[in-house]
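Asks: Just to be clear, the model below is a prediction. Sequence and coordinates:
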Amino acid sequence: MNLPPLDDGTPAQAVVDLDAISDNLRALRGHAPSSDVMAVVKADGYGHGMLPAARAALAGGATWLGVATAAEALALRAGLSGADVRVLVWLLTPGAPFADLVRADVDVTVAAPWALDEVAAGARAAGRAARVHLKVDTGLSRGGVAAGDLPEVARRAAALEASGELSVVGVFSHLACADEPGHPSIARQATAFDAALAVTGDAGLRPEVRHLANSAATLTLPELHYDLVRPGIAVYGFAPSPALGVPGDHGLRPAMTFRSRLANVKQVAAGEGVSYGHLYTTSQDTTVGLVPVGYGDGVPRHASGGSAGPGGPVAVGQGPGARVLRVAGRVCMDQLVLDLGPDAAERAGDVVTLFGSSDGVAHGADVPNAQDWADAAGTISYEIVTRLGARVPRVYVSEGDVHQ
């Protein structure tokens, strides 16, 4: 990806390579050639922008899109008016706008017994049958109909289907530990899911799609692909966990590059504390550089650098001459500091990259990736990209064109 110039005075920007998202979808389709692919675009497309990410995913061959909330689903339908794609929403609470969702041709999830009555009422208000996916709890102990409640829920769903108020088009569940190869819960959940399918079948339900596989299962567990797979983080170019390798192992590449520029460069004497709390103290006369991004922009404060461990990695400069340094001291709300060393040649205005499209510095790359920041902060790559704040503008690149 050729990055656009960072020369408009903006403190930082997140450049999103839409072609990478499309290519990642093609790679995911290759991992699951017999299944349809749902691209999960919740949480503003994992921070990449919901609508641009959705369009790029569709260009790569996705035929379904998944979101968490009703507001996301309705915004997605409005923004993709006329697109030939199914949209599924799964995190609904009592009082959700079921009638609006049904009118918008959004597939809705029934994940608890109460939801059947509200979906049916929404369908009657909308004047059309609701498309419903039953979510069953197979061992995550989070959302989903409990096994003991499933026979009655399936029976009631079949009755509502017979009366024309809804159509059960899907049955699905979610894996707890698919990103941990060989974890015993994977086999237990697969068995529980097959048992749930038998229960719904005994009630007379004949869903169009059965789906269980998240990103990790899409990449590594073909026996769990069923009719539809639901990759999330892999759409944006990340392996779901370090245990599954790096993006390139799966034909993926990260789509987002988060960069800024040095706002100030100055000399600091040996023995001086740097940033709040003086977690970091200079060991020699040195040069420090100020980067105008912080936790207010989504940079994790837990990736501060000092006595407790190295800070988050930042590439200073561009191209082969770039060097990766670590955050020196506390990450502040709006800024962080780098120790550039006593012989630094950097100047205010030089570009720095917090993370970009690479397999990361742990694997010899000269640009960090989001997993490197996750390692520094004790979290996961999902959080790193999703938490980027609204004041970081997204710039979209596709086939050489740049647009906001």
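Replies: That came in fine, so what should we check first?
Asks: okay, CA-based contacts and neighbour counts for the rest of this
Replies: OK.
Asks: Which residues does stretch 331-350 contact?
Replies: For stretch 331-350, the external contacting residues (C-alpha atoms under 8 Å, 6 or more residues apart in numbering) are 261-265, 274-276, 284-297, 299-304, 316-317, 325-330.
Asks: That one: which residues count as buried?
Replies: For stretch 331-350, a neighbour-count test (16 or more other C-alpha atoms under 10 Å) marks 331-333, 335-341, 346, 349-350 as buried.
Asks: how far does stretch 263-275 stretch from start to finish?
Replies: Using C-alpha to C-alpha, to the nearest Å, the span of stretch 263-275 from its first residue to its last is 15 Å.
Asks: okay, pairing it with this:
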Amino acid sequence: MTTANTTGTPALAQGARAEATVDLAALRDNLAALRARTSGAELMAVVKADAYGHGALRCAREAVAAGAGWLGTATPEEALALRAAGIGPEQARILCWLWTPGGPWARALRESVDISISGQWALDELLAAVRETGVPARVHLKADTGLGRNGCQPHDWPDLVENAVKAQAAGLLRVVGVWSHFAAADEPGHPSIQAQLDSFAQALAFAERTGVDPEVRHLANSPATLLLPQSHYDLVRPGLAMYGLSPVPDVGAPADFGLRPVMSLAARLALVKRVPGGHGISYGHHYTTSGPTTLGLVPLGYADGVPRHASNTGPVQIGSSWYRVAGRVAMDQFVVDLGGDLPDVGEEVLLFGSGERGEPTAEDWARACGTIAYEIITRIGGRVPRRYVGGSRG
């Protein structure tokens, strides 16, 4: 148990079992802090994976209102949902980069979604959809500069670029972007960083010699936006940093970069009870009480996104004190050993937040679970309602 100071009002709404509170004012402040680092480069607000668990539509609208001219999504369904909700191309360009064969190419064209192309198969399917719809495509060619994931390998790059330029000459598309993604920008000094910078410069130079005149060249993710100004080019793509978490926790905490965590997660104690010493707790009895104690039941589990790896390690704050998960995290609930403390049933349990009230942060949970903060916030499931505060639209 760790004592902490608390300030401010409870994050949990009256009557709620559990809730994730999303501070849109913090989101706007984070975007402003990131833009101040970009030396004139435009900003793409990455809202994939339901805006890292924060709610894609609300965060996208807030980002656009704050001046972001681009939105980034992984799947075409994410991009199309934003368009269907009323975010038009006059408000923001939307880039989608994770395509599979048979994808909704035609719908994306009709909805003015920018499309990333990493291989010839994708270019072929896209051009078929262009011919079907009569709508020219806006294409971003993605180079694999060393991540080894999506993107076109250097030995295939000349053919892909030349074929795209031929389609451009035929009026079927316009190559509006050339881009790539870092493998280890969150590890300052990693040898892959300079290698990827050089590889991207070479891929870009070839594309431009071949007839590509892109609107935007983009390489920088969150850590590169914060640490690698030479990678900013025309556009940066912050994801985690936009939501107020540090992508480089070993370099600096969020406050060191002018960021504030946007999401907090809380629940209400569902039961408080006394048990004797030697009492096994939760499945498998991987925790046994060392003596008579009080247990608190928290009505959140791995179905809500609380990692099972948080068993016996995940931190929470109740009142002014920290406790740890006792025993296995179950599907819908977990237990904390309260020692001699006797909070009331219904009292707020803060799993993570900004830390301003002394509560654990998503980074604390990541370290406890042996993972990264990205996973902690993104996995919070749809069974947990989101409450939005501080929005520019009320």
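Replies: Alright, I've got the coordinates. Small disclaimer: the values here were computed from a predicted structure and weren't measured.
Asks: Gln91 of structure 2 corresponds to which position in structure 1?
Replies: Aligned by TM-score structural alignment, Gln91 of structure 2 pairs with Asp84 of structure 1.
Asks: which residue sits closest to its match, ignoring its sequence neighbours?
Replies: Nearest non-adjacent residue to Asp84 of structure 1, counting by C-alpha to C-alpha, 6 or more residues apart in numbering: Thr63, 7.7 Å away.
Asks: what about the aligned partner of the one you found in structure 2, neighbour count?
Replies: Thr63 of structure 1 maps onto Gly69 in structure 2, with residues paired by TM-score structural alignment. Residues within reach of Gly69 of structure 2, counting by other C-alpha atoms under 10 Å, total 19.
Asks: Not counting its neighbours along the chain, what's nearest the corresponding residue of structure 2 for Ser34 of structure 1?
Replies: Under the alignment (TM-score structural alignment), Ser34 of structure 1 pairs with Gly40 in structure 2. The shortest distance from Gly40 of structure 2 to any residue other than its chain neighbours is 7.8 Å, reached at Asp234 (C-alpha to C-alpha, 6+ apart).
Asks: Kindly report the same for Leu351 of structure 2.
Replies: Here the residue nearest Leu351 of structure 2, using C-alpha to C-alpha, 6+ apart, is Val316, at 4.6 Å.
Asks: Could you check how far the residue nearest the centre of structure 1 is from Val385 of structure 1?
Replies: Of all residues in structure 1, the one closest to the mean position by C-alpha atoms, centre = their mean is Tyr46, 3.6 Å from it. Applying C-alpha to C-alpha, the value for Tyr46 of structure 1 to Val385 of structure 1 is 6 Å.
Asks: What of Gly170 of structure 1?
Replies: 30 Å.
Asks: who has more neighbours, these two?
Replies: Val385 (27 against 23).
Asks: Assumed that one was part of a strand.
Replies: No. Val385 of structure 1 is assigned helix when assessed by DSSP: H, G, I helix; E, B strand; the rest coil, not a strand.
Asks: which position in structure 2 aligns with it?
Replies: Val385 of structure 1 maps onto Ile377 in structure 2, by TM-score structural alignment.
Asks: Pretty sure its match sits against Ala51.
Replies: No. Counting by C-alpha atoms under 8 Å, Ile377 of structure 2 does not reach Ala51; the two are 9.7 Å apart.
Asks: for structure 1, which helix is longest?
Replies: Criterion DSSP state H: the longest helix present in structure 1 is helix 184-202.
Asks: against structure 2, where does that one fall?
Replies: Using TM-score structural alignment, helix 184-202 of structure 1 pairs with 191-209 in structure 2.
Asks: Now the matching stretch: buried residues?
Replies: Buried residues in stretch 191-209 of structure 2 (16+ other C-alpha under 10 Å): Ser192, Ile193, Gln196, Leu197, Ser199, Phe200, Ala203, Leu204, Phe206, Ala207.
Asks: Now flag whichever of those residues is closest to Arg217 of structure 2.
Replies: Closest to Arg217 of structure 2 out of these is Leu204 (8.1 Å), distances taken as C-alpha to C-alpha.
Asks: in the stretch 51-200 of structure 2, which spans are strands?
Replies: Taking DSSP state E, counting those that start in this stretch as the test, the strands found in the stretch 51-200 of structure 2 are 70-73, 93-96, 114-117, 137-142, 173-179.
Asks: Same list (those strands) but as JSON lines, adding distance to Thr3 of structure 2.
Replies: Output for the strands of the stretch 51-200 of structure 2, formatted as JSON lines (distance: least, C-alpha to C-alpha, whole Å):
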{"stretch": "strand 70-73", "distance to Thr3 of structure 2": "40"}
{"stretch": "strand 93-96", "distance to Thr3 of structure 2": "45"}
{"stretch": "strand 114-117", "distance to Thr3 of structure 2": "49"}
{"stretch": "strand 137-142", "distance to Thr3 of structure 2": "49"}
{"stretch": "strand 173-179", "distance to Thr3 of structure 2": "47"}
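Asks: Would you tell me which of the ones you listed gets closest to Gly277 of structure 2?
Replies: Of the strands of the stretch 51-200 of structure 2, nearest to Gly277 of structure 2 by C-alpha to C-alpha is strand 70-73, at 51.2 Å.
Asks: average distance between the closest one and structure 1?
Replies: Compared with structure 1 after fitting, strand 70-73 of structure 2 has a mean deviation of 0.3 Å; criterion: mean C-alpha distance after the TM-score superposition for structure 1.
Asks: so what's Val135 of structure 2 up against?
Replies: By C-alpha under 8 Å, 6+ apart, the contact set of Val135 of structure 2 is Leu109, Arg110, Leu172.
Asks: corresponding residue for it in structure 1?
Replies: So Val135 of structure 2 corresponds to Arg128, using TM-score structural alignment.
Asks: from the buried residues of stretch 191-209 of structure 2, which is closest to Asp256 of structure 2?
Replies: Ile193 (22.4 Å).
Asks: Thanks again, I'm all set now.
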